[in-house]
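Asks: coordinates for the following, if possible.
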Amino acid sequence: MAEFLEVKNDVQLSEQYELLIKQLKSLLSKDERLITNLANLTAALKQTFDKISWVGFYLYDGEVLYLGPFQGKIACTTIKIGKGVCGTAAEKRETIIVPDVNKFPGHIFCDPDSKSEIVIPMFKNNKLIGVLDVDSDAFNSFDETDKKYLEEIVRFLTEEIII
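Replies: Take a look at the predicted model:
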């Protein structure tokens, strides 16, 4: 696929995700370096959804989550497992949707403009690889539709792309 991304803002959220996923399946390749795939994935998400103020990966090195490819403002460089939304999602092994980050106990404020967040943990062969972190500068930006499709994107990434 050429480096072009078709974005339709005049359709339902589920249709936006379905179009994005179709394109990601052509854009991402197991023959490319991991960092290349993660960088293009973050760019594609940021380009597709206006509600996203920051999107990126925190990768697990066996001790902490460290900052990987992202789109948005500068970010925290490391997060301990069990800390903040990212570390909690990794520890609990489940997606966490936070409608208001001010109400999440222990939220790490890397970006003071962030208002809501969704974090999807990534596993390969039952081992933690990292998390996909998506932020918005508006409250209540993410819902079950986002969860469903972002989990599908992470599943594609971990099952088809990451070797």
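
Asks: from now on I want contacts and neighbour counts done on CA atoms only, so please keep to that.
Replies: Will do.

Asks: counting by contacts, list what the helix or strand harbouring residue 21 packs against.
Replies: Using DSSP states H and E, residue 21 sits in helix 13-27. Helices and strands touching helix 13-27, by 3 or more C-alpha pairs under 8 Å, 6 or more residues apart in numbering; DSSP states H and E, are helix 34-48, helix 144-156.

Asks: please identify the buried residues of it?
Replies: 16, 17, 20, 21, 23, 24, 27 (16 or more other C-alpha atoms under 10 Å).

Asks: thought the fourth one was touching residue 151?
Replies: No - counting by C-alpha atoms under 8 Å, residue 21 sits too far from residue 151 to count as a contact (11.2 Å).

Asks: what's the overlap in contacts for the two?
Replies: When contacts are counted by C-alpha atoms under 8 Å, 6 or more residues apart in numbering, the set common to residue 21 and residue 151 is empty.

Asks: thought residue 43 was touching residue 71?
Replies: Yes - using C-alpha under 8 Å, residue 43 makes contact with residue 71 at a distance of 6.3 Å.

Asks: most tightly packed of the helices and strands packed on helix 13-27?
Replies: Most buried of the helices and strands packed on helix 13-27 by mean neighbour count (mean count of other C-alpha atoms under 10 Å) is helix 34-48; its value is a mean of 18.

Asks: quick check: angle from that helix to helix 13-27?
Replies: 150 degrees (axes from the mean of the first three to the mean of the last three C-alpha atoms, to 10 degrees).

Asks: one more, so I can put them side by side:
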Amino acid sequence: MAENLFIPDAATKAEKYQAVIPQIEALITGEPDLYANLANTSAALREAFGFFWVGFYLVKNEQLVLGPFQGPIACTRINFGKGVCGTAWKEAKTQLVPDVDAFPGHIACSSASRSEIVVPVFKGNKVAMVLDVDSDQLADFDETDQNYLEELMGILGKTL
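Replies: As a prediction, the model looks like this:
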């Protein structure tokens, strides 16, 4: 795969996901290094959608530990069930948060973050990591993001 993404001009959000997901899949297929795949996935998502922050937290020693990401510096460790990421890990389901200030126990890694979506990535039936995507706009994520990011994390999970 080339090191450039094709992102269609004037596309809807769904059309952008439909164009970008196969490109990310081609980029990570056959690459055995997890960190390379996570770095390229986060970079591709940020480039395609202009997200404020996009990255991964990996389950290590009963905590979520910061992995590859794109954006401002971030929290390094998150406990099980804490914040949006820890809740996605605990509940093993996507957390779609239109206003992070209204989320009980939200961990403010950046005061500029206003909305968030966190998608768990499974190895077998256990959460191995989470994809965390933040926006500096309220209610910036919806079911379209959830559906396509869950699809993409399913593809990524197969590489684990």
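
Asks: and the TM-score between these chains?
Replies: After superposition, the two chains reach a TM-score (TM-score structural alignment, normalised by the length of the second structure) of 0.97; 160 aligned residues with a C-alpha RMSD of 0.9 Å.

Asks: mind listing what the residue minimising distance to the centre of the first structure touches?
Replies: What sits nearest the mean C-alpha location of the first structure, by C-alpha atoms, centre = their mean, is residue 132, with 2.9 Å. For residue 132 of the first structure, the contact set (C-alpha under 8 Å, 6+ apart) comprises 55, 56, 57, 58, 119, 120, 121, 122, 154.

Asks: setting the sequence-adjacent residues aside, check what's closest to the fourth one.
Replies: The reference is to residue 58 of the first structure. residue 67 (4.7 Å; C-alpha to C-alpha, 6 or more residues apart in numbering).

Asks: what's the helix or strand for that neighbour?
Replies: strand 64-71.

Asks: again with residue 56 of the second structure
Replies: Judged by DSSP H and E, residue 56 of the second structure forms part of strand 53-60.

Asks: how long is stretch 98-115 of the second structure end to end?
Replies: End-to-end span of stretch 98-115 of the second structure (C-alpha to C-alpha, to the nearest Å): 5 Å.

Asks: chain center to that stretch, what's the gap?
Replies: 16 Å (C-alpha atoms, centre = their mean, to the nearest Å).

Asks: what's in contact with it?
Replies: Applying C-alpha under 8 Å, 6+ apart, the set of residues contacting stretch 98-115 of the second structure is 52, 72, 74-75, 82-84, 97, 116, 134-141.

Asks: that older thread, can I get the contacts of residue 132 of the first structure in JSON lines with distance to residue 2 of the first structure?
Replies: As requested, the contacts of residue 132 of the first structure are arranged in JSON lines below (distance: C-alpha to C-alpha, whole Å):
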{"residue": "55", "distance to residue 2 of the first structure": "22"}
{"residue": "56", "distance to residue 2 of the first structure": "22"}
{"residue": "57", "distance to residue 2 of the first structure": "23"}
{"residue": "58", "distance to residue 2 of the first structure": "27"}
{"residue": "119", "distance to residue 2 of the first structure": "29"}
{"residue": "120", "distance to residue 2 of the first structure": "28"}
{"residue": "121", "distance to residue 2 of the first structure": "29"}
{"residue": "122", "distance to residue 2 of the first structure": "27"}
{"residue": "154", "distance to residue 2 of the first structure": "22"}
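
Asks: looking at the residues you listed, which is nearest residue 91 of the first structure?
Replies: Taking C-alpha to C-alpha as the measure, residue 91 of the first structure sits nearest to residue 121 out of these, at 8.9 Å.
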